[in-house]
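Novice: A predicted structure for the sequence below; I have some questions about it.
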Amino acid sequence: MSEMLKAFKLVAPYIKDLMVDDVAVTITDTEKYIKFIRGEKIPQMVKAEKFLRALL
């Protein structure tokens, strides 16, 4: 995992807290989901380590 992705994984919860509206934060690389921080009303749609779908 790149240093940039490690940094975003570390600050993801704080990014969510900085927003005025309810948001979810999703971090991915080019192959899989790395981290998902759900919002208060936004359901968790993915799980970490699950692969992204191929684009058609």
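Specialist: That came through, no problem.
Novice: For the rest of this, base every contact and every neighbour count on C-alpha atoms.
Specialist: Fine.
Novice: Which of the helices or strands spans residue 34?
Specialist: The secondary structure element spanning residue 34 is strand 33-37 (assigned by DSSP states H and E).
Novice: I'd guessed residue 33 sits against residue 5; true?
Specialist: No: distance between residue 33 and residue 5: 11.2 Å, which falls outside the contact criterion (CA atoms under 8 Å).
Novice: Spit out the residues that contact these two alike.
Specialist: Here residue 33 and residue 5 have residue 27 as joint contacts, going by CA atoms under 8 Å, 6 or more residues apart in numbering.
Novice: hold the first one in mind and look at this next one:
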Amino acid sequence: MRTVSLEAKKAYARKSRSSNYRASLKLEGFTVSSSPSKTTSSKAKVLAKYAKTAKA
């Protein structure tokens, strides 16, 4: 039997969590893009914006 590393388990959990969340949104009637990377980049932009305003 092959052992699976902890990092592989974490990656699988992260991937399945993301896909389950998108499926849940779709069931609720929200329009969901197939690419989660788009969300990540916009999230980074929002965090950067508020980090700038927090310093000022």
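Specialist: Now that the structure is in, tell me what you want to look at. Predicted model only: the values in this text are computed from it and were never measured.
Novice: TM-score for the pair, please.
Specialist: TM-score for the superposed chains, counting by TM-score structural alignment, normalised by the length of the first structure: 0.31, backed by 34 aligned residues with a CA RMSD of 3.1 Å.
Novice: returning to what we had before: determine the set of other helices and strands touching the strand holding residue 34 of the first structure.
Specialist: Applying 3 or more CA pairs under 8 Å, 6 or more residues apart in numbering; DSSP states H and E, one finds that strand 33-37 of the first structure contacts helix 3-18, strand 25-28.
Novice: Of these, flag the one that's most buried.
Specialist: strand 25-28 (a mean of 17; mean count of other CA atoms under 10 Å).
Novice: Need the contact partners of that one.
Specialist: Taking CA under 8 Å, 6+ apart as the rule, strand 25-28 of the first structure contacts 5, 8-9, 12-13, 15-16, 33-39.
Novice: Please repeat the previous calculation with a cut-off of 7 Å.
Specialist: 12, 16, 33-38 (CA atoms under 7 Å, 6 or more residues apart in numbering).
Novice: Please list only the buried members of those residues.
Specialist: Buried by 16 or more other CA atoms under 10 Å: 12, 16, 33-38, out of those.
Novice: Now for these: which two are most distant?
Specialist: The most widely separated members of these are 16 and 33, with 17.0 Å between them, by CA to CA.
Novice: Residue 53 of the second structure sits in which helix or strand?
Specialist: Here residue 53 of the second structure is assigned to helix 37-55, by DSSP H and E.
Novice: swap in residue 12 of the second structure?
Specialist: Assessed by DSSP H and E, residue 12 of the second structure sits inside helix 6-27.
Novice: Can you give me the buried ones in that helix?
Specialist: residue 22.
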